[in-house]
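K.L.:
Got a predicted structure here, sequence first:
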Amino acid sequence: MKIGRRLRVYLVGVLMGLIASYFMLGPRSCEWLPGNRVKSFIAENQIRISDSTLCRMECYGLGKEDVYNLLNYGEVSFSESQTSGLRKEYVVQYDELKVSFLVDMTDSLSEVIQFHGYDTRCACSDFSNESKQVLYEPNDMILERLRKNGFSLTSSNECQFNCVGIDSLFASNVLQNGTVVHERSFPRRDPNPVYTIKFNLNLTDTLYFLVEEGFKTRILEITEKDGTSSCDCN
């Protein structure tokens, strides 16, 4: 076989392999790309923001939804980023929004440090740049992702539902109208994140759903406010 023909056969084989990988892995097949790896690292670790930067973000009319949308759909500008050393600064842009993130490789923390391109004068001089808080992923984004994964119900779930007097339709409503309790959630748990979702039954009674985000969304446990459960469904 001539070299030219061998090369064509090889290239066709590579192309078919890439196409097959895309259909088998879907969007995950692109996760290895450098920009996507950077965005995943930022989003999957705890994102902090100083009081001063938060003040400017709100002054610019932006919210945490904008930051997380930027990480979901934006592109990393490596030419504007500082990637040397253990403390790196990455610039990510989505449409007109451009944000700088400080990434500390030693403690796996990310921080929003600058919003680019805004000329608005903000009264933020009294806010500290040292005092920082967690910029949690918005409630609606988490619930939407859990709904999109689809529900996986087990025999244990049926026992739990019967015990607290609800059904699978009610449980689905929790993922529509519940409130994520970030202080009792573990979004970076390996291999699957776990969220605590609060749902008010009425003015006095509240249930807490421990939900795992995997290939399918699963309810692990249903508890009361103090974290205890009166259901023996193991």
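P.N.:
Received, thanks.
K.L.:
can we go C-alpha only for contacts and neighbour counts from here?
P.N.:
Will do.
K.L.:
Longest helix in the protein, by number of residues?
P.N.:
Longest helix in the chain by number of residues (criterion: DSSP state H): helix 3-25.
K.L.:
Show me the contact partners of that helix.
P.N.:
Where contact means CA atoms under 8 Å, 6 or more residues apart in numbering, the residues beyond helix 3-25 that reach it are residue 29.
K.L.:
Can you name the element that comes right after that helix?
P.N.:
Using DSSP states H and E, the next helix or strand after helix 3-25 towards the C-terminus is helix 34-44.
K.L.:
Quick one: list the elements packing against the helix or strand following that following helix.
P.N.:
Sequence-wise, the next helix or strand downstream of helix 34-44 (DSSP H and E) is strand 46-50. On a contact count with 3 or more CA pairs under 8 Å, 6 or more residues apart in numbering; DSSP states H and E, strand 46-50 meets strand 109-115, strand 132-134.
K.L.:
Out of those strands, which is the most enclosed?
P.N.:
Mean neighbour count (mean count of other CA atoms under 10 Å) peaks for strand 109-115 among those, with a mean of 20.
K.L.:
okay, pairing it with this:
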Amino acid sequence: MARRLRIYFIGVGLGLILTWALVLRNRNADELLAWTPKNRILNELKADSNLQYPDEYTCLLKCHELTSLDIENVMNDGEINFKESSTRSEPRIYQIEWEKSSSVTVFGEFEFSSDSTHTLLDFGIVGREKDCAC
């Protein structure tokens, strides 16, 4: 019995080494995970050069004390909050959050329409309500 287990584990180990050498070595982790929902949505958002912003965009930036780079970081490095997103309705709405610092998390709500247009609906800081006159 011990001999069979030893042969089995040697085979599994050789298989793992062979898989690593042929498939995983020298690969970018982002390429391997490009098929996941988070990465597909973020890649689609990054590829859209015609992202539509709200009319009061600059006023909201000043009100929330954010910069356009913060919104860019939300789109590039953010995490999708699927609990707050509406993924099954039309148009789909995704809330993407990015941790700016240990105490500040910036969010953006993006609308994905069926005609491939993307719109920034709302953004701000999680947990902080601003009463903007925009």
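P.N.:
That came through, no problem. Source: prediction; values computed, not measured.
K.L.:
before we move on, back to that, can you lay out the helices and strands packed on strand 46-50 of the first structure as TSV showing distance to residue 73 of the first structure?
P.N.:
Shown next, in TSV, are those (distance: least, CA to CA, whole Å):
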stretch	distance to residue 73 of the first structure
strand 109-115	17
strand 132-134	21
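K.L.:
quick one: which of these is nearest residue 87 of the first structure?
P.N.:
The closest of those to residue 87 of the first structure is strand 109-115. By CA to CA, the value is 9.7 Å.
K.L.:
Which of the helices and strands packed on strand 46-50 of the first structure sits closest to residue 172 of the first structure?
P.N.:
Closest approach to residue 172 of the first structure among these (CA to CA): strand 132-134, 28.3 Å.
K.L.:
For the first structure, just list every one of the helices.
P.N.:
For the first structure, the helices defined by DSSP H occupy 3-25, 34-44, 51-59, 64-73, 139-148, 155-164, 168-177.
K.L.:
Looking at those, spot the one closest to residue 85 of the first structure.
P.N.:
helix 34-44 (14.8 Å).
K.L.:
Output the residue interval of the second structure matched by the closest one.
P.N.:
The aligned range for helix 34-44 of the first structure in the second structure is 37-47, by TM-score structural alignment.
K.L.:
Contacts for the matching stretch next, please.
P.N.:
With contacts defined as CA under 8 Å, 6+ apart, stretch 37-47 of the second structure is touched by 33, 34, 51, 75, 76, 79, 80, 118.
K.L.:
And it against the first structure, how far off on average?
P.N.:
Average distance, stretch 37-47 of the second structure versus aligned residues of the first structure after superposition (mean CA distance after the TM-score superposition for the first structure): 1.1 Å.
K.L.:
and that stretch, which residues are buried?
P.N.:
For stretch 37-47 of the second structure, the neighbour count (16 or more other CA atoms under 10 Å) marks 38, 39, 41, 42, 45 as buried.
K.L.:
I'd like those residues written out as JSON lines, with distance to residue 106 of the second structure added.
P.N.:
What follows is these, written out as JSON lines (distance: CA to CA, whole Å):
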{"residue": "38", "distance to residue 106 of the second structure": "17"}
{"residue": "39", "distance to residue 106 of the second structure": "19"}
{"residue": "41", "distance to residue 106 of the second structure": "18"}
{"residue": "42", "distance to residue 106 of the second structure": "16"}
{"residue": "45", "distance to residue 106 of the second structure": "17"}
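K.L.:
returning to what we had before: filter the contacts of stretch 37-47 of the second structure to the buried ones?
P.N.:
Going by neighbour count (16+ other CA under 10 Å), these have 75, 76, 79, 80, 118 buried.
K.L.:
Residue 3 of the second structure - that's part of a helix, no?
P.N.:
Yes. The assignment for residue 3 of the second structure is a helix, going by DSSP: H, G, I helix; E, B strand; the rest coil.
K.L.:
any idea how far residue 120 of the first structure lies from residue 22 of the first structure?
P.N.:
Note on residue 120 of the first structure: its distance to residue 22 of the first structure, by CA to CA, to the nearest Å, is 44 Å.
K.L.:
So between those two, which is more surrounded?
P.N.:
Taking neighbours as other CA atoms under 10 Å, residue 120 of the first structure and residue 22 compare with residue 22 leading, 14 against 9.
K.L.:
Pick out the most distant pair among the contacts of stretch 37-47 of the second structure.
P.N.:
Within the contacts of stretch 37-47 of the second structure, two members stand farthest from each other by CA to CA: 33 and 51, at 24.3 Å.
K.L.:
Provide a list of residues in contact with the most centrally placed residue in the second structure.
P.N.:
In the second structure, the residue lying closest to the centroid (CA atoms, centre = their mean) is residue 79, at 4.0 Å. Residues in contact with residue 79 of the second structure, defined by CA under 8 Å, 6+ apart, are 38, 96, 97, 98.
K.L.:
Filter these down to the buried ones.
P.N.:
38, 96, 97, 98.
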